[in-house]
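S.K.: show me the folded form of this:
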Amino acid sequence: MTGTRRGLLAASAALSGTGLWSSTAWAQAAPVLRLGILGDLSGPYRDLSGLGTMACVRQAIADFAAAGAPLQVEVLHADHQHKADVGAAIARQWYDREGIDAILEVNNSSIALAVADLAREKDKVFLATGPATADLHGARCGPNHVHWTYDTWMLAHGAGTATVRAGGDSWFFLTADYAFGHALQRDTARAVEVAGGKVLGQARYPFPQTTDYSSFLLQAQASRAKVLGLANAGTDTVNSVKQAHEFGLTRRMKLVGLLCLLGDVRAMGAEAAQGLLLTEPFYWDLNDRTRAFTQRVLPKMPPNIYPSTNHAGAYSAVLHYLKAAAAMGPAQAKASGRAAIEQMKALPTDDDCFGPGRVREDGRKIHPVYLFEVKPPSEVKSDWDLYRLTGTIDAEQAMRPMSEGGCPLVRT
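M.R.: Prediction:
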């Protein structure tokens, strides 16, 4: 989009899709809960976000409706364009003028930190289902947001520690040069060193405009590290893996996708991605519950897109938020975002994407995490049959201990 800030915000609002559910005549008179998906509709994370997130949010509303609780819900959608000023301006307009009660997704850590501050200032809700920076439940935790899905510590702890233990004890990082990439590299480097490995170097590239990684990959090759850690996501990860394969780098280095999701792997192709290690808390073919969820939501998803971990996180968080709003009453949920977050922490979580879990005092959602390796082409049975499960990290061990996060909400 181009034009003035006012024009930009108007255009963002025009992109919005709206979903409305009401179960009874009583609900028609009840307050309407308004959700705003602030995501990537046109950039490097569009397939992990965008219309797929809208589909999964609508599925959460439909599944909640099936339980018979009377609520009315509306959903808006806008593109943050990976620009902190644009994302923050949309969030402020939504909270101040559009009556949005809860913003979700925000798959850009810099923007997410700004939205978390806004939610606290306005006493609204922020469901951080897309950003990865662990600061959201660490030093930047707050009473008006929860951190769902994944984070840099979780990803680093899983992939980094397991890779070192398997012999990958020297690392080089290819890092997106913004808050998310820095945090992911920092946390993974710490996990590698704690496990007995060492970091031999890094290459940081401009985000989001970089498409040619050749010079950075040559630096990685020259380091003679055993492992190339990809501290990026979306199309950046796809392109860097493809180019590493083309250069023959994958014959000499093990690639670890530190935030690599199923759609990314499919875009790479099994030939280029085979052997890639990654950590995810959700996979459509993981168990009976994930398969059941996938079958329900697939008709709503964009063509040729299966639900990713990002999409599953949006489903899970919205479903739990609606449960909390129903328990306390929608009027009270709208009146105080802080009270709604407290209710979310008080209720146990359970859904078909992540199974049973909870929201900790620091706002971190707790669930198991899985280690996967991409199958070789000879083992792939269908377009989305790409992962081999290699390990499971229990929920309480998968996330950073609260004592190490520095969250001021945690009682000591």
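
S.K.: rest of the way, CA atoms for contacts and neighbours
M.R.: Fine.

S.K.: what lies in contact with the strand or helix carrying Ala78?
M.R.: Using DSSP states H and E, the secondary-structure element containing Ala78 is strand 72-79. Applying Cα atoms under 8 Å, 6 or more residues apart in numbering, the external contacts of strand 72-79 come out as 12-13, 15-23, 27-28, 30-42, 54, 61, 87, 90.

S.K.: just those residues: which are in helices?
M.R.: Among those, the subset assigned to helices under DSSP state H consists of Ser12, Ala13, Leu15, Ala27, Gln28, Met54, Ile61, Gly87, Ile90.

S.K.: the fourth one contacts Ala65, correct?
M.R.: No: contact between Ala27 and Ala65 fails when scored by Cα atoms under 8 Å: they sit 11.3 Å apart.

S.K.: overlap of the contact sets of these two?
M.R.: By Cα under 8 Å, 6+ apart, the residues touching both Ala27 and Ala65 are Leu71.

S.K.: what is the longest helix along the chain packed up against?
M.R.: Across the chain, the helix with the greatest residue count (assigned by DSSP H) is helix 309-328. Based on contacts counted as 3 or more Cα pairs under 8 Å, 6 or more residues apart in numbering; DSSP states H and E, the elements that helix 309-328 packs against are helix 50-66, helix 337-346, strand 349-351.

S.K.: for Pro302, which of these is the nearest?
M.R.: Nearest of the helices and strands packed on helix 309-328 to Pro302, taken as Cα to Cα: helix 50-66 at 6.2 Å.

S.K.: give me the contacts around the closest one.
M.R.: Under Cα under 8 Å, 6+ apart, the answer for helix 50-66 is 17, 19, 21-23, 37, 39-42, 71, 73, 77, 296-297, 300-302, 305, 307, 310-312, 314-316, 318-319, 322-323.

S.K.: what about Val192, which helix or strand?
M.R.: Take DSSP H and E as the rule and Val192 turns out to sit in helix 179-194.

S.K.: tell me the buried residues in the helix or strand following that helix?
M.R.: As assigned by DSSP H and E, the chain's next helix or strand after helix 179-194 is strand 198-205. Across strand 198-205, burial judged by 16 or more other Cα atoms under 10 Å covers Lys198, Val199, Gly201, Gln202, Ala203, Tyr205.

S.K.: tell me the helix or strand right after strand 198-205.
M.R.: helix 214-223.

S.K.: for that next one, packing partners?
M.R.: In terms of contact count using 3+ Cα pairs under 8 Å, 6+ apart, helix 214-223 is assigned the packing partners strand 170-176, strand 198-205.

S.K.: out of the ones you listed, nearest to Lys124?
M.R.: Put simply, out of the helices and strands packed on helix 214-223 the one that sits nearest Lys124 is strand 170-176, at 30.4 Å, with distance taken as Cα to Cα.

S.K.: now that closest one and strand 198-205, what's the angle there?
M.R.: 20 degrees (axes from the mean of the first three to the mean of the last three Cα atoms, to 10 degrees).

S.K.: so how far is strand 170-176 off the chain centroid?
M.R.: Between the mean C-alpha point of strand 170-176 and the mean C-alpha point of its chain there is a distance of 21 Å (Cα atoms, centre = their mean, to the nearest Å).

S.K.: for the comparison step, fold the sequence that follows:
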Amino acid sequence: MTSIARRGLLGATGLVAASAVSGAVAQPRAARPVRIGVLTDMSGPYRDPTGPGSVACARQAVEEFTAANPGISVEVLVADHQNRPDVGSGIARQWYDTEGVDMILDVPTSSVALAVATAAREKDKVFVNSGGAVVELTGTQCSPNTVHWTYDTWMLAKSTGAALTRAGGDSWFFITADYAFGHALQRDTSAFVEAAGGRVLGGLRYPFPQTTDFSSFLVQAKASRAKVVGLANAGTDTVNCVKQAREFGLTQQAKLATLLMAIADVHALGLETAQGLLLTESFYWDLNPRTRALAARVRPKLPGGIPMGMIQAGCYAGALHYLKAVASMGVAEARISGRAVVERMKAMPTDDDAFGAGSIRADGRKIHPSYLFEVKSPAERTGAGDYYKLVGTTPAGEAFRPISEGGCPLVRT
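M.R.: Sure thing, here's the model as predicted:
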């Protein structure tokens, strides 16, 4: 199937699903529902931490919002960007131009996220990013039409990279996905390692998303004799690296730094393999009463028994805050300018069951704490999805790069 044909099919599928969710019927254009497009990875390496779970969480937000605001109808469309910027940008432009989409949500894969941010700015629509990690979204490539919600490479690097270096992991070697996200994660982690007195001995980039066999990269990492091997990747790439690193005996010599590991990856690995790994997330379903209540509402809608993860939580929270901003402006006014909606989102304090109270900075960065977790051993587990123990918390004001250091043109100095 060609990309064009697949895109058309997925767009049509999304529209059918939207009608089923909202119960909407054909309406005049002026009265049409607010439309949210979840642009995600439905079939590739990031499917489990994003994908169907992101769609389910967006629909949960819509369900809760429309129950409280029965006068506003909302539809959810779904498409797979195949981790390709050209495909993602094409879907975004089609959605904005011809299918009445008002806001695009999620967009894992940083190169695709950057392309969608450009489209949203050109079309004066809204983009709420949850899945993409590249810090440039709130830096030199920040946009008045984009909010970066859940996490980024700076947050991950500071929490996991700095903690491992302070704990004695003072020499590093990186295995890095060769695209914007991997480059940024290695760059940001290297900066924190060196600031903490560590050294970067080297690194290798592998073709993304084509690589599934990491043996040659792991052999070279082992030969470096670095104390820490940093995995600057995510999804099934991280899962495969961890499995193969244990098979090659690398973990007997070095500590693995899983710089972006989601709870879906821990679920796929199992605690026997994943135990002891350190990772950073901004959401954990068992963190507090509010997160547990949200997870209980969403759990029946999630595929395969995988616990709700932070990117999916960001889709819930980002969609909910966007809809609150639309309601405060009125749907007709909100449709005039995506930039104006984002300005309203920044002006309103955020509060939801996933992240609690927070705010959105002038550069579009959503602010909340980050958490350093250690994966439990099988003996420590007390029930389904009980995978993490909390090691440390970075307060909201310290979890993300200072606004003065990003170079965002929207920030007045």
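
S.K.: one step back: what's the closest of the helices and strands packed on helix 309-328 of structure 1 to Arg224 of structure 1?
M.R.: Scanning these with Cα to Cα as the criterion, the closest one proves to be helix 50-66, at 38.3 Å.

S.K.: mean offset of the closest one relative to structure 2 (after superposition)
M.R.: Once superposed with structure 2, the aligned residues differ from helix 50-66 of structure 1 by a mean of 1.4 Å; criterion: mean Cα distance after the TM-score superposition for structure 1.

S.K.: residues of that helix that come out buried?
M.R.: Of the residues in helix 50-66 of structure 1, those buried by neighbour count under the rule 16+ other Cα under 10 Å are 50-61, 64-65.

S.K.: same thing with stretch 115-134 of structure 1?
M.R.: Within stretch 115-134 of structure 1, the residues scored as buried using 16+ other Cα under 10 Å are 115-120, 122-134.

S.K.: please apply the same query to stretch 375-382 of structure 1.
M.R.: Going through stretch 375-382 of structure 1 with 16+ other Cα under 10 Å, the ones that come out buried are Lys375, Pro376.

S.K.: how about stretch 330-342 of structure 2?
M.R.: Val331, Ala334, Arg335, Ser337, Gly338, Arg339, Ala340, Val341, Val342.

S.K.: centre of the chain to that stretch, how far?
M.R.: In terms of Cα atoms, centre = their mean, the gap separating the centre of stretch 330-342 of structure 2 from the centre of its chain is 25 Å.

S.K.: before we move on, what about stretch 62-71 of structure 2?
M.R.: In terms of Cα atoms, centre = their mean, the gap separating the centre of stretch 62-71 of structure 2 from the centre of its chain is 25 Å.

S.K.: go on, stretch 193-204 of structure 1?
M.R.: For stretch 193-204 of structure 1, the separation from the chain centroid amounts to 24 Å (computed by Cα atoms, centre = their mean).

S.K.: cool, stretch 180-200 of structure 1 as well?
M.R.: Taking the mean C-alpha point of stretch 180-200 of structure 1 and that of its whole chain, the gap between them comes to 20 Å (Cα atoms, centre = their mean).

S.K.: and the residue nearest the centre of structure 1?
M.R.: Gly130 (3.1 Å; Cα atoms, centre = their mean).

S.K.: element containing that one?
M.R.: Secondary structure assigned from DSSP H and E places Gly130 of structure 1 in neither a helix nor a strand.

S.K.: with Gly392 of structure 2 instead?
M.R.: Gly392 of structure 2 belongs to strand 388-394 when elements are defined using DSSP H and E.

S.K.: what comes up buried for that strand?
M.R.: Tyr388, Lys389, Thr393, Thr394.

S.K.: now stretch 20-38 of structure 2
M.R.: Buried positions in stretch 20-38 of structure 2, judged by neighbour count with 16+ other Cα under 10 Å: Val21, Ser22, Arg32, Pro33, Val34, Arg35, Ile36, Gly37, Val38.

S.K.: try stretch 362-375 of structure 2
M.R.: By neighbour count, and taking 16+ other Cα under 10 Å as the criterion, the buried residues in stretch 362-375 of structure 2 are 362-375.

S.K.: list just the nearest of those residues to Asp213 of structure 2.
M.R.: The shortest distance between Asp213 of structure 2 and any of the buried residues of stretch 362-375 of structure 2, using Cα to Cα, involves Val375 and amounts to 24.5 Å.

S.K.: please name the residues that touch that closest one.
M.R.: Counting by Cα under 8 Å, 6+ apart, Val375 of structure 2 touches Val266, Leu271, Ala274, Gln275, Gly276, Leu277, Leu278, Leu279, Tyr387, Tyr388, Lys389.

S.K.: of these, which pair is most distant in space?
M.R.: Taking every pair in those and measuring Cα to Cα, the maximum separation is 13.8 Å, between Leu271 and Leu279.

S.K.: quickly note the distance from the counterpart of Gly39 of structure 1 in structure 2 to Ser54 of structure 2.
M.R.: Residue correspondence, TM-score structural alignment: Gly39 of structure 1 in this structure matches Thr40 in structure 2. Distance from Thr40 of structure 2 to Ser54 of structure 2, counting by Cα to Cα, to the nearest Å: 8 Å.

S.K.: with Arg7 of structure 2 instead?
M.R.: For Arg7 of structure 2, the distance to Ser54 of structure 2 (Cα to Cα) stands at 19 Å.

S.K.: coming back round to it: and the strand holding Gly392 of structure 2, what does it pack onto?
M.R.: Using 3+ Cα pairs under 8 Å, 6+ apart, strand 388-394 of structure 2 is in contact with strand 370-375.

S.K.: check the mean deviation of the strand it packs on from structure 1.
M.R.: In the superposition with structure 1, the average deviation recorded for strand 370-375 of structure 2 is 0.4 Å (mean Cα distance after the TM-score superposition for structure 1).

S.K.: between that strand and strand 388-394, how many degrees?
M.R.: Angular relation of strand 370-375 of structure 2 and strand 388-394 on a 0 to 180 degree scale: 150 degrees, by the same axes, to 10 degrees.

S.K.: run the chain-centre distance for strand 370-375 of structure 2.
M.R.: Counting by Cα atoms, centre = their mean, strand 370-375 of structure 2 comes out at 16 Å from the chain centroid.

S.K.: which residue numbers in structure 2 go with stretch 244-261 of structure 1?
M.R.: Following TM-score structural alignment, the aligned partner range for stretch 244-261 of structure 1 in structure 2 is 245-262.
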